[in-house]
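J.: can't give you the sequence, but here's the structure:
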């Protein structure tokens, strides 16, 4: 019997997924959680073979939780289930050592099949998503540049960013100019748009 932990914050979706999976003769949902920070404690308590994790969870995002599972409970393999099919999201999931990545609108039998494959340590990633992820360039920005652009995307001005990161305003402006250049953007707003659409922020 394949033991499954399911992490999904939408109650109706979670209930439907549990019902679908429990119809399978070889799959049993042994734990359900609604937030990302509940995943690791629940996994330690019930020792699932597979964790099905929604990528957008309150408390802690699904990819961060998947990374923790990989590091602390490596025998529990993770299948990310999401409505977000952006290439950058797929790359982040692959970097987090997840075993599977499926869209929520996948057919029910595809989900059950994916759970079986992931439990055996096989990779299951939607072929179109995988292709788009491999074709997408890695983020060209440094962690510091991403941090500054993320703050700019939240509406912080140069002075606020400088104060928060203990930098001079001139240094922050230089970072933002470099970001605009690296992304071939027209301006700061365009750089934020490009980075957001690639899921680098």
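T.: Right, received. Where do you want to start? Fair warning: this is a prediction, and the values are worked out from it, not measured in the lab.
J.: drop to CA atoms for contacts and neighbour counts, all remaining ones
T.: Fine.
J.: Okay, and the one residue sitting closest to the centre of the chain sits in which element?
T.: The C-alpha lying nearest the average C-alpha coordinate of the chain belongs to residue 63 (Cα atoms, centre = their mean; 3.7 Å). Element membership for residue 63 (DSSP states H and E) is helix 62-72.
J.: how about that helix: buried residues?
T.: Within helix 62-72, the residues that count as buried by 16 or more other Cα atoms under 10 Å are 62, 63, 64, 65, 66, 67, 69, 70.
J.: just those now: which is nearest residue 172?
T.: Here the nearest of those to residue 172, counting by Cα to Cα, is residue 64; it sits at 27.9 Å.
J.: now that closest one, nearest residue through space, not along the chain?
T.: residue 96 (7.7 Å; Cα to Cα, 6 or more residues apart in numbering).
J.: Residue 61 is in contact with the one you found, correct?
T.: No - using Cα atoms under 8 Å, residue 96 is not in contact with residue 61, being 12.0 Å away.
J.: structure B:
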């Protein structure tokens, strides 16, 4: 019995390359490919997928939320994050969301196939250098609301615009931004948002 795989990546070239590489393995079969995370959980159920390989940065639903949706679906499918973004904060959030593994896209094909088999067998697979970095970097200090406000600030929105979008008062938004700036040890909200994003906290 081959291991049935789903690939979700918004870059068609990357998705195609991964599919071609994995198809060379006699025990692996790609049964579904998606360009965003929105339909991942439904497709997993429809195609009886064993392991879903998910990119993090996708439109609709990102890979971490797609992994959460798969875990909530109760199909027994396991998730393996395969991403360009080897950020410690992402690793921690992915594992908390129910992902079974986390590897970066420059992982050699043979190692990726082994990671798929290992995850399918019930093991947890994590890129070793990233695991060490995550231990050193510590936990995400931002509250859910601070993350929400920083995400809204990334596009250059004013305090008033952020307040309207999130249904908060401008004063509350300023307090959250101030707190996030302090926790990220930055000078302003733009730097705070960039730092938080680079650490995978958003």
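T.: Yep, it's here. Everything numeric here is computed off the predicted structure, so don't read it as measured data.
J.: List of residues touching the helix holding residue 63 of structure 1?
T.: By Cα atoms under 8 Å, 6 or more residues apart in numbering, the residues outside helix 62-72 of structure 1 that reach it are 36-37, 39-40, 53-56, 76-78, 80, 92-93, 96-98.
J.: Next, the mean deviation of the longest helix that structure 2 contains compared to structure 1.
T.: Longest helix in structure 2 by number of residues (criterion: DSSP state H): helix 170-184. When structure 1 is overlaid, helix 170-184 of structure 2 sits 2.5 Å from its aligned residues on average, using mean Cα distance after the TM-score superposition for structure 1.
J.: Can you name every helix or strand that that helix contacts?
T.: helix 144-153, helix 159-166, helix 189-198 (3 or more Cα pairs under 8 Å, 6 or more residues apart in numbering; DSSP states H and E).
J.: Only the buried residues of that helix, if you could.
T.: For helix 170-184 of structure 2, a neighbour-count test (16+ other Cα under 10 Å) marks 170, 173, 174, 176, 177, 178, 179, 180, 181, 184 as buried.
J.: Identify, from those residues, the entry nearest to residue 85 of structure 2.
T.: Of all those, residue 85 of structure 2 sits closest to residue 184, with 19.5 Å by Cα to Cα.
J.: and the nearest residue to the closest one once chain neighbours are set aside, how many neighbours does it have?
T.: Spatial nearest neighbour of residue 184 of structure 2, excluding adjacent residues (Cα to Cα, 6+ apart): residue 192 at 5.8 Å. For residue 192 of structure 2, the neighbour count with other Cα atoms under 10 Å is 24.
J.: now swap in the one 10 residues further on and tell me
T.: Other residues within reach of residue 202 of structure 2 by the criterion other Cα under 10 Å amount to 21.
J.: Any chance of the helices and strands packed on helix 170-184 of structure 2 in TSV with distance to residue 125 of structure 2 as columns?
T.: Shown next, in TSV, are those (distance: least, Cα to Cα, whole Å):
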stretch	distance to residue 125 of structure 2
helix 144-153	27
helix 159-166	37
helix 189-198	22
